[in-house]
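**Q** model the structure of this input:
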Amino acid sequence: MQSWIALFIDQVKATTLLEWLAVIFGVAEVILAKANKVWLYPTGIVATLISIYLLLNIGLYAECLLNGYYIVMSFYGWYYWIKKRDQPAVKVSYANRQEWIITLLIVFGGWGVLYLVLVSFTPSTVPVWDAWVSSTAWAGMWLLARRKIENWVLLNVSNLFAIPLFYHKNLAMFAVLTVILFIVAVFGYFEWRKIAEPLTP
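**A** Below you'll find the model as predicted:
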């Protein structure tokens, strides 16, 4: 246990300014998401751009692809959330059957495709784990963009597996950020349920 604590302290000491910035913007993003604020998207885009650079340097290639996907989905979500000229803003709701089918296709189809890409085209040392973390997060981001309550569940499945992955790759602050994201996502899930309940017929 002491060796793990010592390793963590060493990793924190070695944390770069870019890692701190990615963590700060990442925390801000999830807090804004929990509060159901559209500003989560520009904040998240900044955190994501920094993360792509850092993750590429340590060989988490699926995570880089995931973050590229985050950027695309952030712009999509930003647009989707904004109140259109003659339409009300999108309300928080539960995913329907069709959305669940799409979600599961993203999770398992994405996992398989990413694994094949990683083992075929990259020197990844953790292809199964990296692909799983990314595919579950892909599904969560899709649900978040559509303001579906279940986004928090999928994002936390990803977070749960990402924590040891980041620690394994000596990204201590990314692991700490992911723990924070996990905790906030739990509260976010229950808050969004409260928002949706009065709207449920």
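**Q** please count neighbours and contacts with C-alpha atoms only from this point.
**A** OK.
**Q** I'd say Val184 and Ile31 touch.
**A** Yes - counting by Cα atoms under 8 Å, Val184 touches Ile31, with 7.1 Å between them.
**Q** before we go on, could you also do this sequence so I can check it against the first one:
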Amino acid sequence: MFEFFFSQYKDYQTYDVVLEIIAVFLGIASVWYAKKDNILVFPTGMVSTFIYVYLLWKWTLWGDMMINFYYFTMSIYGWYCWTRKKGDNLEFPISVISDTEKRMSLFIFIFTVAFVVAVYLYFNKFNTWYAYVDTFVTGIFFIGMWLMAKRKIENWVFWIVGDLVSIPLYFAKGLTFTSFQYIVFTIVAVYGYLEWKKTLNSSPADLKKL
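**A** Next up, the predicted model:
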């Protein structure tokens, strides 16, 4: 059993494995803080994604590297949004997605998928089955991160879908620890949605329509 899950690590350098484990723990911490609607979601996530950018660049997993670079930059934007206030009230409270944001989400998905396809074609990376899945997952995660930065409850739906797909995807890529991380991500994302839903239901009606 151990050989089945971890044999791919025999050719990895020790410090890369250690870095992946650190990134996994910080990634789980980040999702947990997101579930709790805690601003620490961003600094923990930024360190985790910074490590993954390095590792994925080294392992030439371009789609995953772009996802994590995007997470890093969007974390800066999300950190800014979550700290904004109008008087004593948050400028971006937990709310539902608007029609304009739905259209923007569709645009983000289409643009992201097209961009990743172009990159993979340029570097001739469509040589495995999971390279094709990468294009879809990248678009899903880009929407999820953007909606989380805007504190939209629907972000959890996109995280859940992307996380479920990523569990076998990362295992196939030889990143077993990261695959296990996405199992935890999926569970926390479900509870995150339920917790944000509870907060939203207890909010004033005008906030729900933002």
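**Q** tell me the secondary structure at Val190 of the second structure.
**A** helix (DSSP: H, G, I helix; E, B strand; the rest coil).
**Q** that one -> the first structure?
**A** Counting by TM-score structural alignment, Val190 of the second structure corresponds to Val186 in the first structure.
**Q** what strand or helix carries the spatially closest residue to that match that is not a sequence neighbour?
**A** Ranked by Cα to Cα, 6 or more residues apart in numbering and with sequence neighbours excluded, the top spatial neighbour of Val186 of the first structure is Trp152, at 7.1 Å. Using DSSP states H and E, Trp152 of the first structure sits within helix 151-168.
**Q** tell me the contacts of Val24 of the second structure?
**A** Ser48, Phe177, Thr178, Gln181 (Cα atoms under 8 Å, 6 or more residues apart in numbering).
**Q** farthest-separated two in the residues you listed?
**A** Greatest spatial distance among those (Cα to Cα): Ser48 and Phe177, at 13.4 Å.
**Q** and Thr15 of the first structure, how far from Thr136 of the first structure?
**A** As judged by Cα to Cα, to the nearest Å, Thr15 of the first structure and Thr136 of the first structure stand 27 Å apart.
**Q** of these two, who's got more company?
**A** Legend: neighbour count by other Cα atoms under 10 Å for Thr15 of the first structure and Thr136, higher for Thr136 (27 against 16).
**Q** out of the contacts of Val24 of the second structure, list just those in helices.
**A** Ser48, Phe177, Thr178, Gln181 (DSSP state H).
**Q** leaving aside the residues next to it on the chain, what's closest to the aligned partner of the second one in the first structure?
**A** Mapped onto the first structure by TM-score structural alignment, Phe177 of the second structure lines up with Met173. Counting by Cα to Cα, 6+ apart, Val12 is the residue found nearest to Met173 of the first structure once chain neighbours are left out, at 6.5 Å.
**Q** next one: Val17 of the second structure
**A** Closest to Val17 of the second structure by Cα to Cα, 6+ apart is Tyr9, at 7.5 Å.
**Q** one more: Phe8 of the first structure?
**A** Closest to Phe8 of the first structure by Cα to Cα, 6+ apart is Ala172, at 6.3 Å.
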